[in-house]
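next input, structure requested:
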Amino acid sequence: MTRGMLWLLAVACGVAVGNVYFPQAVTPLVAEGLRLPPDRAALVVTAAQIGYACGIFLLVPLGDRVPYRPLITTLFTVTGSGLAVAGFAPSFGPLFAAGVAVGVATVIAPIIGPMVAGMVAPERRGAASGTMLAGSIGGMLLARTFSGAVGEWLDWRAPYLMAAGLAFVMAVVLWRALPKTKPHTRQSYPDLLREPLRLLRNEPELRRSCFYQAMIFGAFSAVWGSVALLLTGPAYGYGAQAVGLLALVNAATMVATPVAGRIVDRYGSDPVNLVCMLAVIGSAVVLAFGATELVALVVGTLVLDVAMQSGMVANSIRMYALSDTHRGRLNTAYMTCAYVGGAVGSWLGVQAYTRYGWRGVCGLVALMAVAALARHAVAIRSRSPSRQPSPRGRS
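Here you go, the predicted structure:
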């Protein structure tokens, strides 16, 4: 794993993940272009996340069964085709369906992550995973900024069509650059689909990582699924480009995640998880002032982004340590739970905004972080020395 290959794969993660997030910046333009209520147009974000969760469950296990090069390049090709269909969608129904299809196919980052983890030394997994996550974050941020700016300049269809072209380019580049690999297993596809469920049942540390990320990513999605409604609404009156600029301010997250990876390599996942959960609660307090203060909105989203992404590094490293040969299936269980939490959080965030305004969204963020923190407290308490059986009891 050369440094050049590592960064190429980080870019591939960013291009793939960006397809899930760029609709967040163009939902007001979709509402205007298709003459939809804003809350219904916001469902295009939920569509991508629903599709992503389904794709993780259905396709990511193939990373253990199919060589990486044909699998990744095929997924990029299908993603590009789905984005092109979305760009020409005449109404909400086809756009929603194409968004789900794109979400299903663009599950490339969860396949690249286990691949990279298997190609680097164990003591470098945290740093390498942080680099992959930095690429994904860059894709998230730039996709929102790009789609907001291009959407206002042209229309909401342009970001979909440009993203389609970029996906086709990545398919060609990776077909030429990726090394040939051998599959980890010859299990049948039905067995591969059952394996993540078995792992969830048998691995308590996997369940813990899944719950943490589902709650924190749900809080993150609640904010980013509804912030476009706030910025383009009467409180601020900005255009769709403002959502992208807000995301671009949070580019500091790209620096934070490799650092978080090195901290996890040194101190373990639990201390990083604890700090991240507390930071999400703090971000909810700051974001509450963002209903009318732009500075609070910027600071709050920055803290939230850094906390969510750093927590993802910590949870991923805990999960990868469970097995050297089941990483794809472990990642399937983990990422499916995370994106189910994200889809639910995105939907709940829009509902909270519609009924209670921006501070209702902030309350939802705090509630989800508190749930993760309570689970973490139970895990730490159960491992404390005072609760371990005595030597006599063990005998």
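
rest of the way, CA atoms for contacts and neighbours
Fine.

for stretch 114-127, which positions count as buried?
Buried positions in stretch 114-127, judged by neighbour count with 16 or more other Cα atoms under 10 Å: 114-118, 120, 125-127.

quick one: which of the residues you listed is nearest Ala374?
Gly126 (25.5 Å; Cα to Cα).

neighbours of the closest residue to that closest one other than its chain neighbours, how many?
In this structure, Gly126 finds its nearest non-sequential neighbour in Gly261, 4.2 Å apart by Cα to Cα, 6 or more residues apart in numbering. Neighbourhood size, Gly261 [other Cα atoms under 10 Å]: 29.

pretty sure Gly261 is touching Met132, no?
No: using Cα atoms under 8 Å, Gly261 is not in contact with Met132; the gap is 10.5 Å.

any idea which helix or strand carries Gly342?
Secondary structure assigned from DSSP states H and E places Gly342 in helix 327-356.

that helix: what's the following helix or strand?
Taking DSSP H and E, what comes next after helix 327-356 is helix 358-382.

please give the structure of this sequence too, so both can be compared:
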Amino acid sequence: MQNKPTLTKSLLWLITITTGIVVGNNYYNQPLLGLMAKDFQVTETAISIIAMLTQVGFAMGLLFIVPLGDMVQRKKLILSIFLLIIASLVGMVLAPNLPLLYIASFMVGFSSVVPQMLVPLTAELSTPEKRSSSIGMVMSGLLLGILLSRVAAGFIGDIWGWKAIYYIAIGCMIFLMVLLSAKLPDVHPTFKGNYRQLMHSLIHLAKTQPVLRLSAFRGALGFAGFSAFWITLVFHLEEAPFHAGSAVAGSFGLIGAVGALAASAVGKIATKVSTYNIILVSIFMLLASWIIFYFSGYTYMGLIVGVILIDLGLQSMHISNQSSFFALNIGATNRLNTVYMFSYFAGGSLGSYLASQAWKYYQWDGVVYTGLSCTLLVLIAHLWFGKKTIAK
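Take a look at the predicted model:
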């Protein structure tokens, strides 16, 4: 029997950095939507579809690509996916019209699923006592990548135009591909069936694992509200009283990074505080953020405090969700993560769509009501089912 590779500190850092950089591909467009709309001479509603399609693509990639990590050699699969990421990013900068940009945006999301193969890998290689803290570190890298990618895209877009960040991303993907080919360990698959059986097992896991179902529901609606905020923030800031551009919208990612870094402590306190209570406090943070956005969303201070809370709340709940179903230890980490993350980004896609419609008809107040409604549903589900499904 082959010995399992160990998760060294250097490998954990490589996984964390790779996760943060690759996930950024999905979020570069958000602070740049205004610039893209002007470049293609289309409405805000039409250009917002780009962000939605990226998230839909990501959800599809989670569903159809990530489960293969349990079936084929993971290192070879990850390196192959990097080639698809690079081709998709090239498509973004070369797209001559909006329909082709839609396709390229979908493919960027579809291919940028490597982080969701690295998170289960981290869980597998970690010792049980370090699993939560290791996942917390990787997830902090992921959320920092989401937030800081918006910062980079916003500032670079203001200076060199919206395509520049995608050229930089192409270079980063080539560099990471070379590095991972040298450093990533080989992990042999655990699933012995064919692809059809593999996909059918996703349905079986969803039916038979209540911990997974509840985690997926909380994650989906929590991320729906989160996406609703970030998709429309740039449009909100373009109007009175702010009259700000993409750089200011992107800079809010730096503020959100405070919440992401603070949430990394969740893994450390998980041994002292019950998962149920950690998630409950996280949901109340999300609710508080939407209340602040409603009453103080037309001030920079209100937005700053709300951003910290929404990022801290979502990240804390996200880490706790994943730790709870990875602890099932049933030899299906990629597939468990697939069900959860597919639901997560399906929720994000729904939130993006609802936010674009809410903005079109009701502006900022409509967005706040959308996010608040999603979060209230999360709270109800957690209070009703949480203690029945979470073991501790």
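
circling back: quick one: map the residue nearest to Gly126 of the first structure onto the second structure.
The pairwise alignment with the second structure assigns Gly261 of the first structure to Gly267, based on TM-score structural alignment.

also Pro37 of the first structure?
Here Pro37 of the first structure is matched to Thr43 in the second structure, going by TM-score structural alignment.

give me the nearest residue to that match, chain neighbours excluded.
Closest residue to Thr43 of the second structure apart from its sequence neighbours, by Cα to Cα, 6+ apart: Ala37 at 6.1 Å.

with Gly161 of the second structure instead?
Nearest residue to Gly161 of the second structure in three dimensions, chain neighbours excluded: Leu35, at 7.6 Å (Cα to Cα, 6+ apart).

next, the residue nearest to Thr43 of the second structure: secondary structure please.
The assignment at Ala37 of the second structure comes out as helix when based on DSSP: H, G, I helix; E, B strand; the rest coil.

I'd like the distance between it and Leu180 of the second structure.
36 Å (Cα to Cα, to the nearest Å).

quick one: the helix or strand Arg262 of the first structure falls within to the second structure mean distance?
Assessed by DSSP H and E, Arg262 of the first structure sits inside helix 252-267. Compared with the second structure after the fit, helix 252-267 of the first structure shows a mean deviation of 2.0 Å (mean Cα distance after the TM-score superposition for the first structure).

just checking, what packs against that helix?
helix 125-153, helix 269-288, helix 294-320 (3 or more Cα pairs under 8 Å, 6 or more residues apart in numbering; DSSP states H and E).

so which bit of the second structure is the first one matched to?
Mapping helix 125-153 of the first structure onto the second structure (TM-score structural alignment) gives residues 131-159.

and for stretch 215-225 of the first structure?
Aligned by TM-score structural alignment, stretch 215-225 of the first structure corresponds to residues 221-231 of the second structure.

map Val100 of the first structure onto the second structure.
By TM-score structural alignment, Val100 of the first structure lines up with Phe106.

neighbours of Ile170 of the second structure, just the number please.
Counted by other Cα under 10 Å, the residues lying close to Ile170 of the second structure total 17.

contacts only, for the counterpart of it in the first structure.
In the first structure, Ile170 of the second structure lines up with Ala164, judged by TM-score structural alignment. Ala164 of the first structure makes contacts with 79-84, as judged by Cα atoms under 8 Å, 6 or more residues apart in numbering.

Ala369 of the first structure now?
So Ala369 of the first structure contacts 215-216, 219, 277-278, 280-281 (Cα under 8 Å, 6+ apart).

which contacts among the residues you listed does the second structure share?
Counting by both residues aligned by TM-score structural alignment, their matches' Cα atoms under 8 Å, the members of the contacts of Ala369 of the first structure that carry over to the second structure are 215-216, 219, 277, 280-281.

between these, which is closest to Val350 of the first structure?
Ala219 (11.8 Å).

and that closest one, what element?
Going by DSSP H and E, Ala219 of the first structure is in helix 204-231.

pull out the buried residues from that helix.
Under the neighbour-count criterion of 16+ other Cα under 10 Å, helix 204-231 of the first structure has 205-231 buried.

that one vs helix 294-320, what angle?
Between helix 204-231 of the first structure and helix 294-320, the angle comes out at 160 degrees (axes from the mean of the first three to the mean of the last three Cα atoms, to 10 degrees).

measure the mean distance from helix 204-231 of the first structure to the second structure post-superposition.
Helix 204-231 of the first structure, aligned to the second structure and superposed, deviates on average by 0.6 Å (mean Cα distance after the TM-score superposition for the first structure).

name the residues of the helix or strand that that helix is followed by that come out as buried.
Under the assignment DSSP H and E, the closest C-terminal helix or strand after helix 204-231 of the first structure is helix 241-249. In terms of neighbour count (16+ other Cα under 10 Å), helix 241-249 of the first structure has its buried residues at 241-248.

and for stretch 159-166 of the second structure?
The neighbour-count check on stretch 159-166 of the second structure (16+ other Cα under 10 Å) flags 161-163, 165-166 as buried.

Gly237 of the first structure - nearest residue in space that isn't next to it in sequence?
That would be Leu231: by Cα to Cα, 6+ apart, it lies 6.2 Å from Gly237 of the first structure.
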